[in-house]
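Student: Below is the structure, and that's it, no one-letter string:
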């Protein structure tokens, strides 16, 4: 595939990821949604299936990283060209903005019904259960380490044709159920930054602050976790 096709695949796949992932957050968080208050299990399942579908929808055109931490980790591990790192990350963030905008449109009547500013922001961006940014960053480092290391390990295994995205979805489900409680498990800088930008820019009824003071955590934490996973992978006797 050409470089431009691969870059477009990251844009499209990340937009699909956020449309379905933030979509489940909207379903659970927003007033008068039929899925309102259905809980964390629904959110974790929703994000796992969102990743699965997004990878299926984009992997025929490129590697389907859909995550700057994965892109950087793969480059450090020698599995991806450094020349494409910056274009991939830009495409991922732009795709995330588009995906979040589509969620806003899909749930358009519900923003006016929802008065809880935290619930509205939580539809777009992650936030901590207990606000301790340094500790929250450690949680994101651990979760993203698991993500990137497992993805690199998957590359050493042969799966039945067409099943790789389902395995990745199971990985996301495991991380969400086990490690998602403290921070909402961004484990992906684009997944948080793009929707947070959309939250800032869109004329969303009843929205409050976009909480930029916290925004470094789901950016720095995942990148550090991805780098550490790749560095460890590089020294293993494979």
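Tutor: That came through fine. Source: prediction; values computed, not measured. Numbers count the residues shown, from 1 in each chain.
Student: Every contact and neighbour count from this point should use C-alpha atoms.
Tutor: Fine.
Student: Pull the contacting residues for residue 38.
Tutor: Residue 38 makes contact with residue 28, according to CA atoms under 8 Å, 6 or more residues apart in numbering.
Student: Give me the secondary structure label for residue 79.
Tutor: Classification of residue 79 using DSSP: H, G, I helix; E, B strand; the rest coil returns coil.
Student: and it, how many neighbours?
Tutor: 13 (other CA atoms under 10 Å).
Student: Quick check: it vs residue 220, distance?
Tutor: 22 Å (CA to CA, to the nearest Å).
Student: Now do the helices in the chain.
Tutor: 3-29, 40-58, 68-76, 85-106, 108-113, 117-124, 133-154, 164-179, 189-201, 217-235 (DSSP state H).
Student: structure B:
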């Protein structure tokens, strides 16, 4: 069963990063049909990337995000999906698959845009396809922004799933309608809270592709900004866990 979980989360997170990274590449790399279409285009592209990722990872509950997995853990849920208890082994299975999938998705995005990456483009734009970065660099407030945005993501997802919160069915994935709801939620977070840091709201989404950026043979790519890399990992973890803790207090009352 855990093998299926691992494969499902790997494929789902790879789909997320292929399409999410792709919309950024289409916007900011040179000689693209979508060049300069703007941040709103990126917001909707990432929302649709989440929609696709959640759908194809139905077997594992469509977490595709360590912050979601840790939020469910903190909420007191007993199973991730039917037959998969919430414990250390299953949690590590989810998170390791998400990290691997994010790396794979970033590599696939690079392959799709290989000629654009080889073309003349600022090093910052090339990194921006893979990883997030702040508009105003301040570690404390960048961390706060990521924690708040991820709290919104995880708490709303858990709230939408409250009717099956401690049951055997998947906590996150509720089929097409549920996947669409999560997608629209991500669009809303991007539109409202995405400006300061680029809204990673997912440790795997940022760290896996950042590693890919570091190892791929991209011409004139510059550094991978490792001094900032901890913020889109730690901030979403804090936000996700806090959402799970609040869900443990509030949501079971409505069951």
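Tutor: That came through, no problem. Nothing here was measured: the structure is a model prediction, and the numbers come from that model.
Student: Superposing both, give me the TM-score.
Tutor: Put the two chains on top of each other and the TM-score (TM-score structural alignment, normalised by the length of the first structure) is 0.96; 236 aligned residues with a CA RMSD of 1.4 Å.
Student: these two touch, right, residue 185 of the second structure and residue 155?
Tutor: No: applying CA atoms under 8 Å as the test, residue 185 of the second structure and residue 155 come out as separate, 11.0 Å apart.
Student: In the first structure, what sits opposite residue 200 of the second structure in the alignment?
Tutor: Under the alignment (TM-score structural alignment), residue 200 of the second structure pairs with residue 186 in the first structure.
Student: who's in contact with that match?
Tutor: 126, 140, 192, 218, 222.
Student: let's see it at 7 Å
Tutor: Contact analysis of residue 186 of the first structure by CA atoms under 7 Å, 6 or more residues apart in numbering lists 126, 192, 218.
Student: sorry, back to before: looking only at neighbour counts, state which of residue 185 and residue 155 of the second structure leads.
Tutor: Remark: of residue 185 of the second structure and residue 155, residue 155 carries more neighbours, 25 against 18, as counted by other CA under 10 Å.
Student: Grab the nearest non-local neighbour of the most centrally placed residue in the second structure.
Tutor: When CA atoms, centre = their mean is applied to the second structure, the residue found nearest the centroid is residue 202 (3.8 Å). Nearest residue to residue 202 of the second structure in three dimensions, chain neighbours excluded: residue 65, at 5.4 Å (CA to CA, 6 or more residues apart in numbering).
Student: Quick check: the aligned residue for that neighbour in the first structure?
Tutor: Checking TM-score structural alignment: residue 65 of the second structure goes with residue 67.
Student: correct me, but that match touches residue 187?
Tutor: No: Residue 67 of the first structure lies out of contact with residue 187 (CA atoms under 7 Å); the separation is 8.3 Å.
Student: hang on, the earlier thing: does the residue nearest to residue 202 of the second structure touch residue 98 like I think?
Tutor: Yes: Residue 65 of the second structure lies in contact with residue 98 (CA under 7 Å); the separation is 6.4 Å.
Student: if you count what's nearby, which of these two comes out ahead?
Tutor: For residue 65 of the second structure versus residue 98, neighbours defined as other CA under 10 Å are more numerous around residue 98 (31 against 28).
Student: and that one, what is it in contact with?
Tutor: So residue 98 of the second structure contacts 9-10, 13, 64-66, 204 (CA under 7 Å, 6+ apart).
Student: need the residues you listed in CSV with distance to residue 115 of the second structure, can you?
Tutor: Listed next are those as CSV, based on distance: CA to CA, whole Å:
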residue, distance to residue 115 of the second structure
9, 29
10, 26
13, 24
64, 29
65, 30
66, 32
204, 26
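Student: which residues touch residue 130 of the second structure?
Tutor: Neighbours of residue 130 of the second structure in contact, by CA under 7 Å, 6+ apart: 21, 106, 209-210, 213.
Student: Now do the same for it: its match in the first structure.
Tutor: Using TM-score structural alignment, residue 130 of the second structure pairs with residue 124 in the first structure.
Student: next one: residue 145 of the second structure
Tutor: Per TM-score structural alignment, residue 145 of the second structure is aligned with residue 139.
Student: can you check residue 162 of the second structure too?
Tutor: Checking TM-score structural alignment: residue 162 of the second structure goes with residue 156.
Student: Residue 207 of the first structure pairs with which position in the second structure?
Tutor: By TM-score structural alignment, residue 207 of the first structure lines up with residue 221.
Student: wait, I meant residue 105 of the first structure
Tutor: Match for residue 105 of the first structure (TM-score structural alignment): residue 111.
Student: so how far is residue 217 of the second structure from that match?
Tutor: Counting by CA to CA, the gap from residue 111 of the second structure to residue 217 of the second structure is 11 Å.
Student: on that earlier part again, distance check, the residue nearest to residue 202 of the second structure against residue 116 of the second structure.
Tutor: Separation of residue 65 of the second structure from residue 116 of the second structure (CA to CA): 28 Å.
Student: go on, residue 56 of the second structure?
Tutor: Taking CA to CA, one finds residue 56 of the second structure at 28 Å from residue 116 of the second structure.
Student: again with residue 52 of the second structure
Tutor: Residue 52 of the second structure is 24 Å from residue 116 of the second structure, by CA to CA.
Student: Same question for residue 140 of the second structure.
Tutor: Counting by CA to CA, the gap from residue 140 of the second structure to residue 116 of the second structure is 34 Å.
Student: the more surrounded of those two?
Tutor: Applying other CA under 10 Å to residue 140 of the second structure and residue 116 shows that residue 116 carries more neighbours, namely 19 against 10.
Student: How about the contacts made by the more buried one?
Tutor: Counting by CA under 7 Å, 6+ apart, the residues that residue 116 of the second structure touches are 29-31.
Student: try 8 Å
Tutor: With CA under 8 Å, 6+ apart, residue 116 of the second structure has these contacts: 29-32.
Student: how about the nearest residue to residue 27 of the second structure once chain neighbours are set aside, what does it touch?
Tutor: Among residues not flanking residue 27 of the second structure along the chain, residue 35 sits closest, at 4.2 Å (CA to CA, 6+ apart). Applying CA under 8 Å, 6+ apart to residue 35 of the second structure gives the contacts 26-29.
Student: of all those residues, which comes closest to residue 191 of the second structure?
Tutor: Nearest to residue 191 of the second structure among the contacts of residue 35 of the second structure is residue 27, at 16.2 Å by CA to CA.
Student: I figured the closest one hits residue 34, correct?
Tutor: Yes: if you go by CA under 8 Å, residue 27 of the second structure and residue 34 touch, sitting 5.4 Å apart.
Student: Alright, that wraps it up for me.
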